[in-house]
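Undergrad: sequence first, then the predicted structure, then my questions.
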Amino acid sequence: MNIQEYEKLNPFAALEHQGRKLVYLIPNSMCLMRAETLFTKEPSTIGWLDSIPTGAVYLDVGANVGMYVVYAGVIRQARVFAFEPEAQNYALLQRNIQANRLGTLAVAWCAALSDTEAFDRIHLSQFLTGGSCHSFGEALDPYLKERKPAFVQGCYATTIDKLVQTGVMPVPHYIKIDVDGFEHKVIKGAADTLQDPAVASLLIEINPALPEHRWIIEYLNGMGFRHDEKQVAEAERKEGYFKGVAEYVFRR
């Protein structure tokens, strides 16, 4: 294969849903799996996304390659603000935004969101486009235990409060947080923003085995957000590495 033939390669998956087409580029088997399981991997996430009103502001923290960024932009016509710190994932996230012609609705940054602003390192669990379970600032696994990284990248982190206070984005109406163990830090960095009544709902991947994650539940309940135990039970992983982990939907 010569370079011209190679450059023409652009494998993608096109999914029809609710009368619209979703396009996902699939450079490897991991990304193909994400496209094939879009509606089955986290059905509670899809159901939550479907509750977003047209034109609402949606913040995706830990966007990976943009599976839900594309869904929110194409299906819900939401104004999307996305953050993904891993370089390869971010590159494909941008390509997926472009492939779906979401340039006027979606914008993404190659940055982590946490409880402080800092230049540091992101420790990768694997060096693979579409990979996950990376950790900013500390070499930890999703259970917050020490782990030797497969690779380390330079990275910048900021907070949701800083983004809103500086006008980088408006107060988000809907917030999805999936950062493989570090969700509590993202919440701590959004203390002021979450007091704004414009924030209607959050979807957070929570591991109740972690005290840091049990704190999230108590903290948000104390701010007036409520979750449905039935919804959590339905979303809970019943087996595998993430057994017991679930997407918790919080609403005001």
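TA: Yep, that arrived. Residues are numbered from 1 along each chain as shown.
Undergrad: going forward, measure contacts between C-alpha atoms and count neighbours the same way
TA: Fine.
Undergrad: ok, now which ones touch D120?
TA: With contact taken as Cα atoms under 8 Å, 6 or more residues apart in numbering, D120 is in contact with F136, G137, G154, C155, Y156, A157.
Undergrad: now N10
TA: By Cα under 8 Å, 6+ apart, the contact list for N10 reads L25, I26, P27.
Undergrad: what number of residues lie near the second one?
TA: Using other Cα atoms under 10 Å, I26 has 21 other residues around it.
Undergrad: so it is in contact with E36, correct?
TA: No - the criterion here is Cα atoms under 8 Å, and I26 misses it with E36 at 10.4 Å.
Undergrad: secondary structure and distance to G167 added to the contacts of N10, as CSV?
TA: Below are these laid out as CSV (DSSP: H, G, I helix; E, B strand; the rest coil; distance: Cα to Cα, whole Å):
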residue, secondary structure, distance to G167
L25, strand, 31
I26, coil, 34
P27, coil, 35
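Undergrad: from Q88, how far off is A191?
TA: 30 Å (Cα to Cα, to the nearest Å).
Undergrad: kindly report the same for I177.
TA: Using Cα to Cα, I177 is found at 19 Å from Q88.
Undergrad: quick one, which of the contacts of D120 are buried?
TA: Buried by 16 or more other Cα atoms under 10 Å: F136, G137, C155, Y156, A157, out of the contacts of D120.
Undergrad: nearest residue to A106 other than its sequence neighbours?
TA: Using Cα to Cα, 6 or more residues apart in numbering and skipping residues adjacent in sequence, the residue nearest A106 is V80, 4.5 Å away.
Undergrad: pull the contacting residues for that neighbour.
TA: V57, Y58, L59, D60, V69, A72, G73, L105, A106, V107.
Undergrad: in strands, which of the contacts of D120 fall?
TA: Taking DSSP state E, the ones among the contacts of D120 that sit in strands are F136, G154, C155, Y156, A157.
Undergrad: can you list the buried residues in the helix or strand harbouring H213?
TA: Using DSSP states H and E, H213 sits within helix 211-222. Buried residues in helix 211-222, counted by 16+ other Cα under 10 Å: E212, H213, I216, I217, Y219, L220.
Undergrad: another one to put next to it:
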Amino acid sequence: MALWGRRDRRGDDAAGTGPAPGADGWAEVAFRRRRVRFAIDDPGDSVQKHLVRGSFYEPGLLRRHVEMVPRGTTVVDVGANVGNHCVFYALSGAGRVYPFEPNPRANLLLRRTVAANSGLDAVDLTHVDHGVGAEPAELFPHTPGRRNLGSTRLAERGEAGEAPVQVVPLDSLTLQGRVTLLKIDVEGMELAVLAGAERLVAEHRPALAIEVDDESQDAFWDWAEHCRYHVVHAVKMYRRNINYVCIPRGSGRSPAIHL
């Protein structure tokens, strides 16, 4: 169910002549026995359109992700977009969730969503403005996909007058709690994120939820072998990448790949 402001059933809206969905910039999504308000700015966006319809984006993957997160532990969400994933993690029992979203437009919507809902104290916005990479840098967000904030990539050059965003390696940050899930969705920068998280991976051995572009497949599998990770779930939901869920070897679960 999606709610877009008050609607009087006796008035024009009941006859279909009231505001179109998205008119007030909010969607409402049911989660167990509560409802969550999401700030949105484009009801046709590839993620936001699901929120408008009253459901989380990629709910099947989200359920697999939270299976890897013991209650009270920490999740790192790299490429948080408008907050779909980090809100789900927080409501599912994570003790702390660190979202990273350098796209100013998506970042603003995520912040509005966190502010609008009680019960999201687990979402820690300390590092939300940063991009994540192999080393410190200043890059510019670029969104090539029409109505797809999730297609944003970081580039070395920006438009005239555009401000760069700070990119940091995860290993340069202080993160509270035991990190049990590292989620990465960064449109081709996934190996750079992993390169900047060597210490985090070695010390915490988190489960990994990662979208890998086709051109990075060989490098990703080499990383998984080198770092001793099993792929326990893989799904090709989109033409140019595959979503993986991975666990460190020795965690007691058997690998099972489903494409």
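TA: That came through, no problem. These numbers come from a predicted model, not from an experiment.
Undergrad: check which element follows the helix holding H213 of the first structure along the chain.
TA: strand 226-227.
Undergrad: in the second structure, what stretch matches that following strand?
TA: Using TM-score structural alignment, strand 226-227 of the first structure corresponds to residues 230-231 of the second structure.
Undergrad: the matching stretch vs the first structure, average distance?
TA: Following the fit onto the first structure, the mean deviation recorded for stretch 230-231 of the second structure is 0.5 Å by mean Cα distance after the TM-score superposition for the first structure.
Undergrad: what segments of the stretch 101-250 of the second structure are strands?
TA: For the stretch 101-250 of the second structure, the strands identified by DSSP state E, counting those that start in this stretch occupy 131-132, 137-142, 153-155, 165-168, 179-184, 207-213, 229-238, 241-248, in order along the chain.
Undergrad: which of these sits most buried?
TA: strand 131-132 (a mean of 28; mean count of other Cα atoms under 10 Å).
Undergrad: mean deviation of that one from the first structure?
TA: Following the fit onto the first structure, the mean deviation recorded for strand 131-132 of the second structure is 0.3 Å by mean Cα distance after the TM-score superposition for the first structure.
Undergrad: matching residues in the first structure for that strand?
TA: Strand 131-132 of the second structure maps onto residues 112-113 of the first structure, going by TM-score structural alignment.
Undergrad: before we move on, what about stretch 98-117 of the second structure?
TA: Using TM-score structural alignment, stretch 98-117 of the second structure pairs with 81-100 in the first structure.
Undergrad: buried residues in the matching stretch, which are they?
TA: Residues 81-90, 92-97, 99-100 are the ones in stretch 81-100 of the first structure that count as buried (16+ other Cα under 10 Å).
Undergrad: among the residues you listed, name the ones in helices.
TA: Cross-referencing the buried residues of stretch 81-100 of the first structure against helices under DSSP state H gives A87, Q88, N89, Y90, L92, L93, Q94, R95, N96, I97, A99.
Undergrad: separation between the third one and N28 of the first structure?
TA: Distance of N89 of the first structure to N28 of the first structure, computed by Cα to Cα: 12 Å.
Undergrad: same question for the fifth one.
TA: L92 of the first structure is 11 Å from N28 of the first structure, where distance means Cα to Cα.
Undergrad: the second one now?
TA: Taking Cα to Cα as the criterion, Q88 of the first structure is separated from N28 of the first structure by 12 Å.
Undergrad: what do you get for the fourth one?
TA: Taken as Cα to Cα, the spacing of Y90 of the first structure relative to N28 of the first structure amounts to 15 Å.
Undergrad: now do the same contact list for the residue nearest to E42 of the first structure when sequence neighbours are not counted.
TA: Using Cα to Cα, 6+ apart and skipping the chain neighbours, the partner closest in space to E42 of the first structure is A235 (7.3 Å). Going by Cα under 8 Å, 6+ apart, A235 of the first structure touches E42, P43, S44, A246, E247, Y248.
Undergrad: export those to JSON lines and tack on distance to L163 of the first structure?
TA: Below are the contacts of A235 of the first structure laid out as JSON lines (distance: Cα to Cα, whole Å):
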{"residue": "E42", "distance to L163 of the first structure": "28"}
{"residue": "P43", "distance to L163 of the first structure": "29"}
{"residue": "S44", "distance to L163 of the first structure": "27"}
{"residue": "A246", "distance to L163 of the first structure": "27"}
{"residue": "E247", "distance to L163 of the first structure": "24"}
{"residue": "Y248", "distance to L163 of the first structure": "24"}
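Undergrad: and the two most separated of these?
TA: By the measure Cα to Cα, P43 and Y248 form the most distant pair in the contacts of A235 of the first structure, at 12.2 Å.
Undergrad: three-state assignment of the most centrally placed residue in the second structure?
TA: Centrality entry for the second structure: nearest residue to the mean C-alpha point is A80, 3.2 Å, by Cα atoms, centre = their mean. The local conformation at A80 of the second structure, judged by DSSP: H, G, I helix; E, B strand; the rest coil, is coil.
Undergrad: give the contact list for the counterpart of it in the first structure.
TA: Aligned by TM-score structural alignment, A80 of the second structure pairs with A63 of the first structure. Residues in contact with A63 of the first structure, defined by Cα under 8 Å, 6+ apart, are V69, A82, F83, E84, L93, D178.
Undergrad: closest to F225 of the first structure among these?
TA: Nearest member of those to F225 of the first structure, counting by Cα to Cα, is D178, at 18.1 Å.
Undergrad: so the closest one touches N207, yeah?
TA: No - counting by Cα under 8 Å, D178 of the first structure stays clear of N207, with 11.1 Å between them.
Undergrad: is it possible to get CSV of the ones in helices among the buried residues of stretch 81-100 of the first structure that adds distance to R20 of the first structure?
TA: Shown next, in CSV, are these (distance: Cα to Cα, whole Å):
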residue, distance to R20 of the first structure
A87, 29
Q88, 27
N89, 24
Y90, 24
L92, 21
L93, 19
Q94, 20
R95, 19
N96, 15
I97, 15
A99, 14
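Undergrad: surely G196 of the second structure and G133 touch.
TA: Yes - G196 of the second structure lies in contact with G133 (Cα under 8 Å); the separation is 5.9 Å.
Undergrad: out of those two, which sits in the busier spot?
TA: G133 (24 against 20).
Undergrad: skipping its backbone neighbours, what lies nearest that one in space?
TA: Closest to G133 of the second structure by Cα to Cα, 6+ apart is V193, at 4.5 Å.
Undergrad: and what of E117 of the first structure?
TA: Distances taken as Cα to Cα, 6+ apart place T158 nearest to E117 of the first structure, at 4.2 Å, with adjacent residues excluded.
Undergrad: returning to that earlier point: relative to D50 of the first structure, how far out is the residue nearest to E42 of the first structure?
TA: Distance from A235 of the first structure to D50 of the first structure, by Cα to Cα: 16 Å.
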